[in-house]
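Q: Predicted model, plus sequence, below.
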Amino acid sequence: MTLADTVTDVDAFARDWENWHETLEEGRRAPHGFLAYAGFHVLGAEPRRFDGVPGAWSTGEGGPVVELADGETLVIGGTPVTGRHEYGVIGERTFHSADHVTPEHGHVVVELSRRGGQDIVRPLRPDHVLRVGYRGTPAYAPDPRWVIEAVFEREQPRDIPISAAIPEITHTHSTPGRVRFTVDGASYALTLISRGPRVATLLFRDATSGVTTYAASRTLAVPLPDDSSDRVVLDFNRATNLQCAYTDYSPCPLAPPENHLPFAVEAGEKIPLDRTS
């Protein structure tokens, strides 16, 4: 059911949404936010060098390793590092960063992470064209009718495979259950992805996908109730784009097939004005 009738001050509702969206946009414009990604490199057993990144990188059973040549330095955890540095095995969806400064690009952050069982390196350059030229993300005007009450159907947490925007990667995420809600008299149940004991993510597609909104998926944060309740609120006005809507350098998880809605969710963020490959 919609909660539109409970919104008594539409202007305040709109201002709250505008403040939320501007905060989101400010985060995107950060010097080392995801708009600064300038590459995506999957590590293998053979050491490889990547454009704009110091060292030769590899990975194996012992985890990622970087071999820095004479004259090359990375700052890791505030400490300058030269020669060989072993990271050890890193966990899934954990992130490690190293810093270096170049005359061409200024302060560059080298991000190391593990996604879908693969160790990857991505440089973040504040002067990257996508970040420097970012014009913002359009969105539908906030509308209380897209604030929908739903039922949280708890399940025993279980892992499910989730496809990624980069084909060679498949994510594994835990689901705490589903949300069930009604739109125009029809019932829908969508799978959630756990983000902690009291919050989940809803990845979904709908009839606007590829038309006015990003084709692959959008995402919505869903606060979960405690054990005394099964009620949740889905505010689709706060549906946002995934990083992969802006860059090919992000292996975002995509909506599972059961989360494809047959109607148009005309709320939340639209297709970004800018994108890089």
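A: Nice, thanks for sending it over.
Q: all contacts plus neighbour counts: C-alpha atoms, from now on.
A: OK.
Q: Tell me the secondary structure at T137.
A: Recorded secondary structure, T137: coil (DSSP: H, G, I helix; E, B strand; the rest coil).
Q: What is the neighbour count of it?
A: Applying other CA atoms under 10 Å, we find 18 residues neighbouring T137.
Q: what's the nearest residue to G39 once chain neighbours are set aside in contact with, if anything?
A: Computed as CA to CA, 6 or more residues apart in numbering, the closest residue to G39 that is not its neighbour in sequence is R122, at 5.4 Å. Taking CA atoms under 8 Å, 6 or more residues apart in numbering as the criterion, R122 is in contact with 37-41, 110-112, 249.
Q: which of those residues tops the neighbour count?
A: Neighbour counts for the contacts of R122, by other CA under 10 Å, peak at Y37, which reaches 25 neighbours.
Q: measure that residue to T102 for me?
A: Between Y37 and T102 the distance is 16 Å, computed by CA to CA, to the nearest Å.
Q: And P256, by the same measure?
A: With distances defined as CA to CA, the gap from P256 to T102 amounts to 41 Å.
Q: And here is the other one:
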Amino acid sequence: MAVPASKMEAAGVPAAYRAWRESRWEEIAGANGKAKVVANGKIIGRDDHTLPGVPGVWSTDEAGALTVTAVEADGVRIDGRTVDGTAEVPAGARLEFPGGRAGFAGGGDGAYGMVVMDPAAVERSGLRGVDAYPYEPAWVFEGRYRQAPPDRRIEVDRLTSPRSTEAILAPVDLVVTIDGTEYVLAVLEDFPGQRLVIFTDETNGTGTPAIGRWLVLPPLPPGSTLSVDFNQATLSHHHLNPSVFVCPLSPPGNHLPMRVEAGERALVHDTPGHHQRKDA
């Protein structure tokens, strides 16, 4: 579970790491926490789109604006007004659905992404923290970005059901030396501006999930040096809601042949019998 700040202070844990743990929990369970996401999807073009468990049919009009078609009984509301027919969804509008769920849509010119959140999802799931290895300064290294071939894409598995593959942009490699050995890890850019190293190691399936973990890194130019802190290795969003977050898996070659006993290990729930499988 998340280590109390007072306990981390007594153990000599850096203040920056304590702040990161707090921000990480906010990312998971805060007002807009990812553990509250119950549906997401893309609406592209004028074809009709539906989202599992979300009422309404979503599309775009001739001008490329986002629209929703619903009947009054569906309970779809845009900025407090109930939709009965087809309505445009203005940029920044607040969407409301039955059960207290709220939605947000962003994009433009005929391509939109939508997220639906349930403010009670965390409480209902019993999620109360993230189990992590104790902070260990020996797992902090200096790394550097090495330029990859132009427009390089790497074919990786994605956690859809059934599994699928996708060629994801991989603009740079992360080069890091651990115990005198240099490792080169492909860096994915699944979303513009996001730099993500998905790696596996010898703890997978026992101490940590079999699907590996993430290092979220800054979007610096090739040749840049950066801190590589495995204490900030995180679980993928997939563990928060497997049906919603169909995350990519580790690219070929992103395996570290050692036990990386640093970073997050598992979600912690209050619900009796509810625990995260290490083989997931």
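A: It's in. Here the structure is a predicted model, which means the values were calculated and not measured.
Q: For the stretch 101-250 of the first structure, which segments count as strands?
A: Secondary structure of the stretch 101-250 of the first structure (DSSP state E, counting those that start in this stretch): strands at 106-115, 118-124, 147-163, 170-183, 186-191, 193-194, 199-204, 218-223, 231-235, 240-241.
Q: Quick check: which of those strands is nearest to F50 of the first structure?
A: When the strands of the stretch 101-250 of the first structure are compared by CA to CA, strand 118-124 sits nearest F50 of the first structure, at 9.0 Å.
Q: Give the aligned range of the longest helix belonging to the second structure in the first structure.
A: The helix that spans the most residues within the second structure, counting by DSSP state H, is helix 15-29. Following TM-score structural alignment, the aligned partner range for helix 15-29 of the second structure in the first structure is 15-29.
Q: same question, stretch 173-181 of the second structure
A: Using TM-score structural alignment, stretch 173-181 of the second structure pairs with 178-186 in the first structure.
Q: quick one: the matching stretch to chain centroid distance?
A: Average the C-alpha atoms of stretch 178-186 of the first structure, do the same for its chain, and the two points are 25 Å apart (CA atoms, centre = their mean, to the nearest Å).
Q: Show me what counts as buried in it.
A: 178-181 (16 or more other CA atoms under 10 Å).
Q: what do you get for stretch 152-172 of the first structure?
A: Under 16+ other CA under 10 Å, the buried positions of stretch 152-172 of the first structure are 152-153, 162-165, 169-172.
Q: so who does the equivalent of L249 of the second structure over in the first structure touch?
A: Applying TM-score structural alignment, one finds that L249 of the second structure aligns to L254 in the first structure. Shown here is L254 of the first structure, whose contacts under the criterion CA under 8 Å, 6+ apart are 162-165, 203-204, 216-217.
Q: give me that answer again for 7 Å
A: Each residue near L254 of the first structure by CA atoms under 7 Å, 6 or more residues apart in numbering is listed here: 162-165, 203, 216-217.
Q: Rebuild these as a markdown table, extending it with distance to N237 of the first structure.
A: Rendered in a markdown table, the data for the contacts of L254 of the first structure read as follows (distance: CA to CA, whole Å):
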| residue | distance to N237 of the first structure |
| --- | --- |
| I162 | 24 |
| S163 | 25 |
| A164 | 24 |
| A165 | 23 |
| L203 | 14 |
| A216 | 18 |
| S217 | 15 |
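Q: out of these, which one sits closest to R145 of the first structure?
A: For those, the residue nearest R145 of the first structure by CA to CA is L203; the value is 20.0 Å.
Q: Please say which of P256 and T102 of the first structure ends up with more neighbours.
A: P256 (19 against 10).
Q: Please list all residues in contact with the closest residue to the more buried one other than its chain neighbours.
A: Excluding the flanking residues, the one nearest P256 of the first structure by CA to CA, 6+ apart is I162, at 6.5 Å. If a contact means CA under 7 Å, 6+ apart, then I162 of the first structure has 170-173, 253-254, 256 as its contacts.
Q: swap the cut-off to 10 Å and go again
A: When contacts are counted by CA atoms under 10 Å, 6 or more residues apart in numbering, I162 of the first structure touches 116, 169-174, 193, 252-257.
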